[in-house]
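J.: kindly generate the corresponding structure for this input.
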Amino acid sequence: MSTFLLSNIGELTTNARLDADPCGTILDAAVLVREGRVAWAGPRTQIPDAMASDDLTGVTVVDAAGGAVIPGFVDSHTHLVFGGDRAEEFAARMAGERYAAGGIRTTVAATRAATDDDLRRRLHALVAECRAQGTTTLEVKTGYGLDVETEARLARLAAEVTDEVTFLGAHVVAPEFADRAEAYVDLVVGDMLDAVAPHARWVDVFCDEGAFTAHQSRRVLEAGRAAGLGIRVHGNQLGYGDGVRLAVELDAAAVDHCTFLSDDDVFALAGSRTVATLLPGVEFSTRQPYPDARRLIDAGVTVALASDCNPGSSFTTSMPLMVALAVREMRMTPAEAVWAATAGGARALRRTDVGVIAPGARADLVLLDAPSRVHLAYRPGVPLVSRVWKDGEEG
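T.: Okay, here's the model as predicted:
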C-alpha cells in the first residue's frame, strides 16, 4: 500500500467533532496516509511537527490545489444485485400512478432468470459508478430472489464487492406464496436464512403496508439475530406503522425510510442507538413526501443519508445527489447532509473505521473540484468528485 501526503487542502472535513462543528473542519489542511490508513490529519502548517517521528523517505506529496476533501461516502442502503429494468413503471408513476411495494415482484422474475454472470456484470458496473461519485463503503441487500437458491446466489455475489451484505428475504411475500404470508415467513426464517447467513452480516425486513406485519417482522429479525446477524429495518415508508418502534426495541443498527413518523416514533429514536437512514432518492423518484430531517435532527436523532439504489423506486448511485436533495428538500444544512452521508452512514453500519478522517481510520478520501463541501448542494448534478482513494489506493 502506498504512503502519501495529500496537501494544500482548502477545506478538510474530518467528522472528528471539534466544538460546535460536527464536521471537524480544518482549513488549509493536509492528510498523511500510510499503509491504507490515515496516519495524521491537521493544519498544513503543522506538517513538520506532526511528521517529526516519521520516516518520510518515499512519501509522495499529492497537491489538492485548494480543493475540499471529505471522507468517502458511506452508502448504507442499496439493492445493487438484480436483473431487468422498470423504466416503464417509473414513467407510469410520473404520469400519476401511485407507488406501491408490489412492483418488486417484476424484478424478482427478471433476477431469477438472470445468470450469475449477468448479475455480476451489472453489480460491478454499479459499484464502479458508486466509486466514481465518491462512495467508498457500500451495503448491498438481497431481496430480489425470494427463494432459497436465488437469495443465496445474490448474497454470494454481493459478498464479492462488500463485507456489508444484508439478507432481505423478507422484502415482500414471494409470488408463489400469495395469500400464505406466514408460510413464506417460515421459509425465510428456516431454509432461506440457513442458506444466506454464511454470506451476510445483517438481516432486514420490510415492515410496512403491503409487505410484512410487525409480528412477521419480529420473527424474521429475531431469527436473524439468533443466527448471528445484525438487525436493520425498512420502516414507515408507505404510511405510519410499527417499523420504527420495532427497530428501536430490538436495537437495530438502522431503520430506513422514516417518511411517516409519529411523535412517539421520533421520541423512541432519539433515546436509542438506532440511526434513522433517510433515502431522498425514493421521494424524488416516487413523488412521495420527503422525510422531515429537520424534525429528527432537532430531536437529537442520529440521521444518515443513503441512495437506496434499486431498479424500482430510486435507480441512482449518486450520493452527491442525496446530499443536494437533503439540503433542498429536507431542510438539512450542507454540513449536516455531508456528515449524514459519511459519518452517519458509518454509524448506520456500526463502523468506526470509515466516514471519518482521523488517525487509524481507513484512508477513504474524496477530493472535490470545489473549494468547499457546500458545492455538493450548491452545484447539483455537476461531477465535482475529481479523485477518490479507497484504503489509500486511488481509483
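
J.: contacts, neighbours, all on C-alpha from now
T.: Fine.

J.: immediately after the lengthiest helix in the chain, which helix or strand?
T.: Criterion DSSP state H: the longest helix present in the chain is helix 116-132. Next in sequence after helix 116-132, counting helices and strands by DSSP states H and E, comes strand 135-141.

J.: what's that next one in contact with?
T.: The contact list for strand 135-141 (C-alpha atoms under 8 Å, 6 or more residues apart in numbering) reads 72-81, 130, 155, 158, 162-168, 319, 354, 364, 389-390.

J.: so where do the strands sit in the stretch 1-150 of the chain?
T.: 4-12, 26-34, 37-43, 60-63, 68-71, 73-75, 135-141 (DSSP state E, counting those that start in this stretch).

J.: what packs against the first one?
T.: Taking 3 or more C-alpha pairs under 8 Å, 6 or more residues apart in numbering; DSSP states H and E as contact, the helices and strands that strand 4-12 lies on are strand 26-34, strand 60-63, strand 68-71.

J.: any chance of CSV for these, columns mean neighbour count and distance to Arg287?
T.: Below are the helices and strands packed on strand 4-12 laid out as CSV (neighbours: other C-alpha atoms under 10 Å; distance: least, C-alpha to C-alpha, whole Å):
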stretch, mean neighbour count, distance to Arg287
strand 26-34, 23, 38
strand 60-63, 14, 42
strand 68-71, 29, 30
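
J.: sequence B follows; please return its structure for comparison with A:
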Amino acid sequence: MTTELLTGIAELTTNDPRFGGVTGRLLDAAVILDGETIAWVGPAVDAPAADRRTDLGGRAVLPGWVDAHTHLVFAGDRSDEFEHRLAGHAYEAGGIHTTVAATTAASDEELRASLAARRAVATSAGTTTMEIKTGYGLDVAQEARLARLAAEVTEEATFLGAHVVPPGIDADGYVSLVTGDMLAAVRPFVRWIDVFCERGAFDADQSRAVLEAGRAAGLGLRVHGNQLGEGPGVRLAVELGAASVDHCNHLSAQDVDALGSSSTVATLLPACDLSTREPFPPARELLAAGATLALASNGNPGTSNTTSMAFCVATAVLQMRLTVEEAVWAATAGGARALRRTDVGAIVSGNRADLHVIDAPSVSHFAYRPGMHLTHAVWERGQRVV
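T.: Sure thing, here's the model as predicted:
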C-alpha cells in the first residue's frame, strides 16, 4: 500500500483531545495516509518518511464535514412555499406533501441522478460523511424505493416513514403501517429510524411506537423534536437513548438539563432556522449544561435547500454565538457522535482518511469570510476526490 505524506499544513484540526483545546489544533503539522486510513499525525518536523509527499502550501486542514441530517432523495421544487414564508406566513409541516407528490412521480433514474448531483456538490465543499433520510414516499413501495436509493450513496440511511400522515388514513392507522409492513420493507437498506415528533405530525405516544418498533428491528434511533414549539421530542429521545434529537429550537430548562446529562446529541440545523425564521436553539445554554452539539445542513427542498456545512458553521458562529472551534467541532466530531461513529470526524491514527483542505491558514476564515467557497481539496477514504 502506498503511503502519502501531507505536509505544509499551517493549522491542523485533529479533534484529538490529546493535543488540547476544543479541536486539538496543531500548527505546522503533517499527516500520513496509508490506503483508506490515517497512519500518523503530528508536527511536521517529526514526520516519518512516506512513499509520496504532497505539500499543501500553508493551508489549514480539518476532518471532512460529517453532515448528520439530510433529506436528499426528492424531486420537485418548493420555492413558492419559501416565498410564502418570506411574506410572513409561519412554517408548518404540510408542505412535505408537495414533495411527496413530485417524488412519487419521478423515476428511479431521475431520483438517482438528482441525488448523485446533490451528493457531489456536498463533497465539493468538504462533506465526506452524510446521513440521508427517506420520508417523501409515505407508502410501503415508495419508502422502500427511497431507502434503496439512499443506501446506494451512504452507509447512513435513515427510515423516516413517520414524517407526516398522508391523506386518506388516520394517524394511528398510519403508525401501524410504518411499524409493520413499511419497516419490514425498508429494513435491509437502513441503519436508523426517525420520527417527526411535532404538532402537525406525530404525538408522543405515536412517536414512541415508531421508535420502539425500530429499536426492536435493530435500528438506531433519531428524533425530529422541539422545532415548532416545546414538546415531548427531547424528553422522548433522551428516555429511549436516541443517538440524536434534531432541531431543538424550543427547549425548556428541563429539556436542556436532560440533554446535558445524556448521551443523546443535540443536532442543530441553523440553515433551516434562517429559512423558517424559527428562533435559534440555545446553543450556549446547551454547552453550559454539558450537552454534545452537532451541526448539520438539513438539506431538503422545503426548509433548508443547502448542503453547505461551511454556511452552517458561519451561521452558528455569527447568529448562535458559538466560537469557531466549537462550531467546527460540532460539524465534524459532533456529527460523528450523532451517528455513533468513531472512525470519522477526527484526524487520528486508525481513522478513515477523510480530510478537508481549505484556501486559508485557519478555520476562523469560515466565519471571517462567510459565504466564500474555501475548499481547496478533499480526501475521502484516502483518495483525493476534489
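
J.: TM between them?
T.: Superposed pair, TM-score by TM-score structural alignment, normalised by the length of the second structure: 0.98. Supporting alignment: 385 aligned residues with a C-alpha RMSD of 0.9 Å.

J.: just to revisit the earlier point, got the angle for the longest helix of the first structure vs strand 135-141?
T.: Here helix 116-132 of the first structure points in a direction 140 degrees away from that of strand 135-141 (axes from the mean of the first three to the mean of the last three C-alpha atoms, to 10 degrees).

J.: which bit of the second structure covers helix 116-132 of the first structure?
T.: The aligned range for helix 116-132 of the first structure in the second structure is 108-124, by TM-score structural alignment.

J.: starting at the chain centroid, how far to the matching stretch?
T.: Stretch 108-124 of the second structure has its C-alpha centroid displaced from the chain centroid by 16 Å (C-alpha atoms, centre = their mean, to the nearest Å).

J.: what's the answer for stretch 8-27 of the second structure, then?
T.: On the basis of C-alpha atoms, centre = their mean, stretch 8-27 of the second structure sits 22 Å off its chain's mean C-alpha point.

J.: for stretch 95-115 of the second structure, same thing?
T.: Going by C-alpha atoms, centre = their mean, where stretch 95-115 of the second structure is centred and where its chain is centred differ by 21 Å.

J.: measure stretch 160-175 of the second structure end to end?
T.: Terminal residues of stretch 160-175 of the second structure are spaced 12 Å apart (C-alpha to C-alpha, to the nearest Å).

J.: and what of stretch 305-325 of the first structure?
T.: End to end - C-alpha to C-alpha - stretch 305-325 of the first structure spans 10 Å.

J.: can you check which part of the second structure it sits on?
T.: Going by TM-score structural alignment: stretch 305-325 of the first structure matches residues 295-315.

J.: quick one: that stretch to chain centroid distance?
T.: 9 Å.

J.: neighbours around the residue nearest to Ala306 of the first structure when sequence neighbours are not counted, how many?
T.: Of all residues not flanking Ala306 of the first structure in the chain, Asp75 sits nearest, at 4.9 Å (C-alpha to C-alpha, 6 or more residues apart in numbering). A count of nearby residues for Asp75 of the first structure, using other C-alpha atoms under 10 Å, gives 31.

J.: show the contacting residues for whatever residue of the second structure lines up with Asp75 of the first structure.
T.: Under the alignment (TM-score structural alignment), Asp75 of the first structure pairs with Asp67 of the second structure. By C-alpha under 8 Å, 6+ apart, Asp67 of the second structure lies in contact with Thr127, Thr129, Met130, Glu131, Leu295, Ala296, Ser297, Met309, Ala331, Thr332, Gly335.

J.: and Ser114 of the second structure, by the same measure?
T.: Counting by C-alpha under 8 Å, 6+ apart, Ser114 of the second structure has contacts Val73, Phe74, Ala75.

J.: how far away is it from Thr104 of the second structure?
T.: Ser114 of the second structure is 14 Å from Thr104 of the second structure, by C-alpha to C-alpha.

J.: next: Gly21 of the second structure.
T.: Separation of Gly21 of the second structure from Thr104 of the second structure (C-alpha to C-alpha): 48 Å.

J.: so what does Leu157 of the first structure match up with in the second structure?
T.: For Leu157 of the first structure, the residue aligned by TM-score structural alignment is Leu149.
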